[in-house]
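Q: Sequence and predicted structure are below.
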Amino acid sequence: MQMETSQRSSEEYTTLNTKSRQRKQDSLGRTISTLCIGLIALLVVSIIYFIAARGLTTFFKDGVSFATFFTGTTWDPTSGAKYVGALPMIVTSFSVTLLAAVVATPFALAIALFTTELAPKRSRGLIQSMVELLVGIPSVVYGFIGLAVLVPVIRNLFGGTGSGILTATLVLFVMILPTITSLTIESLRSVPRDYRSASFALGATMWQTMHRVILRAALPGILTAVIFGMARAFGEALAVQMVIGNAAVMPTSLISPSATLTSILTAGIGNTVMGTLPNDALWSLALVLLLLLMSLIFNLLVRTINKKGVEQH
């Protein structure tokens, strides 16, 4: 009797410690997820290392000083190390990005508020689909439209060539509008309905509720949407290159031809020889574009905003 009881207990112990099919699937899923995350991390580190190794060659092999690169205003690497100044492209890149975000944000807020608060339910999906349709249009199409329509209009209105920061800003405004709008819509929809009901119960109008309650509650998400739109604008290359003029000089006005980091990269990378100073200088621009502000600062800002949003709620 004791032997049977002992054998039964041993079998129950073995059964309990044997992994079920569901546990095996969970372990397999966890392993695959870990491998995918590790592969992505390895890929990111490899890209950063590859660009950094080539970008730093400009300073350690070609003899270009950091001060000359970041404060110089003359970009002509074919003439020597003294003429590798990236400041005009850095200034233009930030100018175009900030102006595009400033122009696009009010339109995105208006569309998002109308879609979530004012539009009939049947129309909301249609409006959002029309906005998101802009995402699928290739950037070269935006560039062609800007080149064929905006450049002549700017030239007729303000003179000059028609190419410059203003034209690039208008093109980027259309390109980043769906990004900011979609994320803003999601942020507004995440605001609890109780906030609206409480505001109406206190006698507030629709516009007062939107301005003083909904927008304030959704502010962290809206700022995140704007930052993602700025990241999209900062990294755009082809459309900007087609309308900005590609003149690597310090911009003097919104309608004077200039160049961004991405436009100089796309225009010059195919015309240089690997290992020469002009080619190394372009890799340094890519390093600035990757590390200096896009991958690090924008992500840090997003995290900071999200943390503030959590603390507020």
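A: Good, I have the coordinates.
Q: all contacts plus neighbour counts: C-alpha atoms, from now on.
A: Will do.
Q: ok, for residue 232, nearest residue in space, not its chain neighbours?
A: With sequence-adjacent residues excluded and distances taken as CA to CA, 6 or more residues apart in numbering, residue 232 is closest to residue 176, at 6.6 Å.
Q: again, but for residue 135
A: The nearest residue in space to residue 135 (CA to CA, 6+ apart) is residue 178, at 6.4 Å.
Q: Unless I misread the structure, that neighbour falls within a strand.
A: No: going by DSSP: H, G, I helix; E, B strand; the rest coil, the assignment for residue 178 is helix, not a strand.
Q: one step back: was I right about the residue nearest to residue 232 contacting residue 233?
A: Yes: taking CA atoms under 8 Å as the contact criterion, residue 176 and residue 233 are neighbours in contact, 6.5 Å apart.
Q: can you list residues touching both of these two?
A: Common contact partners of residue 176 and residue 233 (CA atoms under 8 Å, 6 or more residues apart in numbering): residue 100.
Q: residues of the longest helix anywhere in the chain that come out buried?
A: In the chain, taking DSSP state H as the definition, the longest helix is helix 21-55. With burial defined by 16 or more other CA atoms under 10 Å, the residues of helix 21-55 counted as buried are 51, 52, 54, 55.
Q: elements contacting it?
A: Under the contact definition 3 or more CA pairs under 8 Å, 6 or more residues apart in numbering; DSSP states H and E, helix 21-55 sits against helix 277-287.
Q: can you give me the angle the helix it packs on makes with helix 21-55?
A: Put simply, helix 277-287 runs at 140 degrees to helix 21-55, going by axes from the mean of the first three to the mean of the last three CA atoms, to 10 degrees.
Q: Now helix 277-287: buried residues?
A: Those would be 277, 278, 279, 280, 281, 282, 283, 284, 285, 286, 287, for helix 277-287 by 16+ other CA under 10 Å.
Q: Repeat that for stretch 172-191.
A: Those buried within stretch 172-191 under the rule 16+ other CA under 10 Å are 172-189, 191.
Q: element containing the residue nearest the centre of the chain?
A: By CA atoms, centre = their mean, the chain has its centre lying nearest to residue 231, at 2.6 Å. Assigned by DSSP states H and E, residue 231 belongs to helix 219-235.
Q: next helix or strand past that helix?
A: helix 238-244.
Q: What's the first helix or strand after that following helix?
A: Assigned by DSSP H and E, the successor of helix 238-244 is helix 261-268.
Q: what packs against that following helix?
A: helix 87-113, helix 238-244, helix 277-287.
Q: Need those in TSV (columns: distance to residue 39).
A: As requested, the helices and strands packed on helix 261-268 are exported to TSV (distance: least, CA to CA, whole Å):
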stretch	distance to residue 39
helix 87-113	32
helix 238-244	29
helix 277-287	22
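Q: One more to weigh against that first structure:
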Amino acid sequence: MEKTIPAKDRLLKSGKNGLGNEMRGKVLVILCAVIMISVTISITIFLGTKGLQSFIKNGVSPIEFITSTKWNPTNKANPEYGAFPFIFGSFAVTLLSALVAAPLGIGAAIFMTEIAPSWGKKILQPVIELLVGIPSVVYGFIGLSVLVPFIRENIGGLGFSLLAGTIVLSIMILPTITSIATDAMSSLPKSLREGSYALGATRWQTIRKVLIPAGLPTLLTAVILGMARAFGEALAVQMVIGNVRDLPSSFLDASATLTTIITLNMGHTTYGSVENNTLWSMGLILLIMSFVFIILIRYFSSRRKMQ
């Protein structure tokens, strides 16, 4: 006959096993958190150290680096390290793409959640998932093959332009904005809609004056996340924007961004040289802007929790 273990002993044994599993799980989770924090701090310290080398070690003026429009680091007699055209290009394509993608993404979210919730998601959700899964190089190649010739033949200019970069980035960040905006609108309590309808408001009045203001912090978070992705995008923009050193005077002029210049020049510089260090300084600017985007996201998230 099998020996019967008393219920009390079984409970004690399972309790000990449970405490052991809980301790192992806690240690694993803490280890993962420590690794993530350590990697983030290490990257920040490394990029900060490398990014400041051009100012501390090589004597490049930070003011000139940020404000000058002349970039000619290969001139041995009089090298110039003005990154303002690239900083301007990064902010220009980011802001313009956000201006295009934000209304489209928020509008699509409102359509899926308020106008046609029964069949809207069945149509738009697969489209959004498809756009998310397309690699950035494919966006760039389509822009290079289709968009650039179209702009050159029908609008003007060389085709490689700020306009082309804006359109490509708008399509790339559209799924991010749409997905988060859809979650924001879906998470709003039904009592807001019911109360508005009870007061005699139409559906559009409810959307415009009740739902959008209530979900505004999360909607702004969606836009900022899209801008963060646009600001750090390199390959797709590089293929269509033109990559010139001059400031653009119109949408049809070629331009460049911090990421495209880093991508193009990093492999052609000597590690530790002044030009290489200035590229690291551009990377430091990208990191600082990432921190700014994160701070803005945290700010709007806190506002959402306070409501």
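A: Nice, I can see it. Quantities reported herein were computed from a predicted structural model and do not represent experimental measurements.
Q: returning to that earlier point: what do we get in structure 2 for the residue nearest to residue 135 of structure 1?
A: Under the alignment (TM-score structural alignment), residue 178 of structure 1 pairs with residue 175 in structure 2.
Q: That match reaches residue 129, doesn't it?
A: Yes: in terms of CA under 8 Å, residue 175 of structure 2 counts as a neighbour of residue 129; the distance is 7.5 Å.
Q: Counting neighbours, what do you get for residue 3 of structure 1?
A: 8 (other CA atoms under 10 Å).
Q: What strand or helix carries it?
A: Assigned by DSSP H and E, residue 3 of structure 1 falls in helix 2-17.
Q: how about residue 194 of structure 2, what does it touch?
A: With CA under 8 Å, 6+ apart as the criterion, no residue contacts residue 194 of structure 2.
Q: counterpart of it in structure 1?
A: Looks like residue 194 of structure 2 aligns to residue 197 there (TM-score structural alignment).
Q: Make sure I have this right: its match is in a strand.
A: No: using three-state DSSP, the secondary structure at residue 197 of structure 1 is helix, not a strand.
Q: Now do it against residue 8 of structure 1, distance only.
A: 62 Å (CA to CA, to the nearest Å).
Q: Same check on residue 118 of structure 1?
A: 69 Å.
Q: Residue 74 of structure 1 too?
A: On the measure of CA to CA, residue 74 of structure 1 and residue 8 of structure 1 end up 86 Å apart.
Q: The two: who's more crowded?
A: Neighbour totals were compared for residue 74 of structure 1 and residue 8, and residue 74 leads with 18 against 12 (other CA under 10 Å).
Q: The helix holding residue 231 of structure 1 maps to which residues in structure 2?
A: Using TM-score structural alignment, helix 219-235 of structure 1 pairs with 216-232 in structure 2.
Q: go on, stretch 245-253 of structure 1?
A: The aligned range for stretch 245-253 of structure 1 is 242-250, by TM-score structural alignment.
Q: and what of stretch 147-158 of structure 1?
A: Counting by TM-score structural alignment, stretch 147-158 of structure 1 corresponds to 144-155 in structure 2.
Q: Contacts for the matching stretch, please.
A: Outside stretch 144-155 of structure 2, the residues that touch it by CA under 8 Å, 6+ apart are 157, 158, 159, 160, 164, 239, 240.
Q: same question, stretch 217-236 of structure 2
A: 90-91, 93-95, 97-98, 102, 106, 136-141, 168-169, 172-174, 176-178, 180-181, 184, 259-260, 263, 286, 290, 293, 296-297, 300-301, 303-304.
Q: let's see it at 7 Å
A: For stretch 217-236 of structure 2, the surrounding residues in contact (CA atoms under 7 Å, 6 or more residues apart in numbering) are 90, 94, 98, 102, 136-137, 139-140, 169, 173, 176-177, 180-181, 184, 259-260, 290, 293, 297, 300-301, 303-304.
Q: got a winner among the contacts of stretch 144-155 of structure 2 for most neighbours?
A: residue 240 (30 neighbours).
Q: which residues sit in contact with it?
A: Residue 240 of structure 2 makes contacts with 140, 143, 144, 148, 160, 161, 164, 165, as judged by CA under 7 Å, 6+ apart.
Q: got it, and residue 72 of structure 2?
A: 79, 80, 81.
Q: Which of those residues are buried, as a PyMOL select command?
A: Applied in PyMOL, the following selects the buried portion of these according to 16+ other CA under 10 Å:
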select buried, resi 80+81
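Q: would you list the contacts of residue 72 of structure 2 in a markdown table and tack on distance to residue 66 of structure 2 and secondary structure?
A: As requested, the contacts of residue 72 of structure 2 are arranged in a markdown table below (distance: CA to CA, whole Å; DSSP: H, G, I helix; E, B strand; the rest coil):
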| residue | distance to residue 66 of structure 2 | secondary structure |
| --- | --- | --- |
| 79 | 15 | coil |
| 80 | 12 | strand |
| 81 | 9 | strand |
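Q: mapping the contacts of residue 72 of structure 2 onto structure 1, which are still in contact?
A: With both residues aligned by TM-score structural alignment, their matches' CA atoms under 7 Å, the contacts of these that structure 1 also has are 80, 81.
Q: between the contacts of residue 72 of structure 2, which is nearest residue 34 of structure 2?
A: residue 81 (38.2 Å; CA to CA).
Q: Now check that closest one against structure 1: what is it aligned to?
A: Residue 81 of structure 2 maps onto residue 84 in structure 1, by TM-score structural alignment.
Q: Just to check, that match is in contact with residue 78?
A: No: contact status for residue 84 of structure 1 versus residue 78: not in contact, 8.9 Å apart, counting by CA atoms under 7 Å.
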